[in-house]
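Chemist: What follows is a predicted protein model with its sequence.
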Amino acid sequence: METNAIKFQRKVAAWEVIALRPFHRTYFSPPPLGIIRLRRIMSEPNQQKQLTAVVHGYVQGVSFRYHTHRAANRLGMTGWVANQRDGTVKVVAEGDEAALRQMVAFLHEGSPAAHVQRVEEKWADATGEFSRFSVKYLG
């Protein structure tokens, strides 16, 4: 016999499929905010990971942070992206491991004008310290 929690999980899964269909949005636009929240609520804590990535190459001044921010929102992640003084871009992102792997694939491609040489990855368990994904600026 199904409990109410299992029935609710199935409904949420169906809502995500409907909400994430690409016919009404562009590729990088984020899913509706309610779906992001539901996805975070329904994700099990042990599946949440943190990715710290440093992207090397021609990645500053080519809208790399903007495209990374949009990709992270589309994938329902939290964290931040920032230019570093040494010419690299640093990304700290938390979310489902599958979504983080998609982010790594995106980071290897970068924005249309970027030329990524390599991506250094460091994986850890999620800390839950971020409430959204943001762009940081050096001050």
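Modeler: Received it, and whenever you're ready, just let me know what you need. Numbers count the residues shown, from 1 in each chain.

Chemist: When you work out contacts or count neighbours from here on, use the C-alpha atoms and nothing else.
Modeler: Noted.

Chemist: mind listing what the closest residue to residue 64 other than its chain neighbours touches?
Modeler: Nearest non-adjacent residue to residue 64, counting by CA to CA, 6 or more residues apart in numbering: residue 111, 5.2 Å away. Contact analysis of residue 111 by CA atoms under 8 Å, 6 or more residues apart in numbering lists 62, 63, 64, 67, 68.

Chemist: Look up how far residue 119 lies from the residue lying closest to residue 132 once chain neighbours are set aside.
Modeler: Of all residues not flanking residue 132 in the chain, residue 78 sits nearest, at 4.5 Å (CA to CA, 6+ apart). Distance check for residue 78 against residue 119: by CA to CA, to the nearest Å, it reads 19 Å.

Chemist: alright, now check it against this:
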Amino acid sequence: MSGGERVRLTAWVRGHVQGVGFRWWTRARALELGLVGWARNMEDGRVEVVAEGPRESCVKLLERLRGCDTPGRVDGVVERWSEAKGSVTGFVER
């Protein structure tokens, strides 16, 4: 598969990721990579990140979510890949 293939990445990030600027940070990284989607707090303390765009850019975002430069503390990230729906514009914090 080529890096230009458009995909949807859904990632669930667990750890100390709420109330520390994690969604804002994720939005900034996604916009730098040209991705669209959202990041939202979940009731169980995780942050759900949905990003669409070129596979290569989504992989880079996933690497950054798992990296050591995030706000707070990331204990783990579970991801799911699917086809891009194309119905999202911009990248927002929900």
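Modeler: That came in fine, so what should we check first? For clarity, every value in this text was computed on a predicted model and none was experimentally measured.

Chemist: what about the longest helix in structure 1?
Modeler: helix 4-19 (DSSP state H).

Chemist: Trace residue 16 of structure 2 over to structure 1, please.
Modeler: Aligned counterpart of residue 16 of structure 2 in structure 1: residue 58 (TM-score structural alignment).

Chemist: which SS class is the residue nearest to residue 64 of structure 1?
Modeler: Three-state call for residue 111 of structure 1 (DSSP: H, G, I helix; E, B strand; the rest coil): coil.

Chemist: Would you mind measuring from it to residue 95 of structure 1?
Modeler: From residue 111 of structure 1 to residue 95 of structure 1 the distance is 21 Å (CA to CA).

Chemist: go on, residue 80 of structure 1?
Modeler: Taking CA to CA, one finds residue 80 of structure 1 at 12 Å from residue 95 of structure 1.

Chemist: Can you list the residue ranges for strands in structure 2?
Modeler: With DSSP state E as the definition, structure 2 shows strands at residue ranges 6-16, 36-41, 47-54, 73-83, 91-93.

Chemist: list the contacts for the most centrally placed residue in structure 1?
Modeler: Centrality entry for structure 1: nearest residue to the mean C-alpha point is residue 72, 2.9 Å, by CA atoms, centre = their mean. Residue 72 of structure 1 is in contact with 78, 93, 103, 133, counting by CA under 8 Å, 6+ apart.

Chemist: Which residue in structure 1 aligns with residue 62 of structure 2?
Modeler: By TM-score structural alignment, residue 62 of structure 2 lines up with residue 104.

Chemist: related to what we said a few turns ago, pull the number of nearby residues for the residue nearest to residue 132 of structure 1.
Modeler: Residue 78 of structure 1: 20 surrounding residues under other CA atoms under 10 Å.

Chemist: so what corresponds to it in structure 2?
Modeler: So residue 78 of structure 1 corresponds to residue 36, using TM-score structural alignment.

Chemist: Verify the contact between its match and residue 53 for me.
Modeler: Yes - between residue 36 of structure 2 and residue 53 a contact is recorded at 6.7 Å, counting by CA atoms under 8 Å.

Chemist: The contacts of residue 72 of structure 1 into TSV, with extra columns for distance to residue 124 of structure 1?
Modeler: Listed next are these as TSV, based on distance: CA to CA, whole Å:
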residue	distance to residue 124 of structure 1
78	14
93	10
103	15
133	18
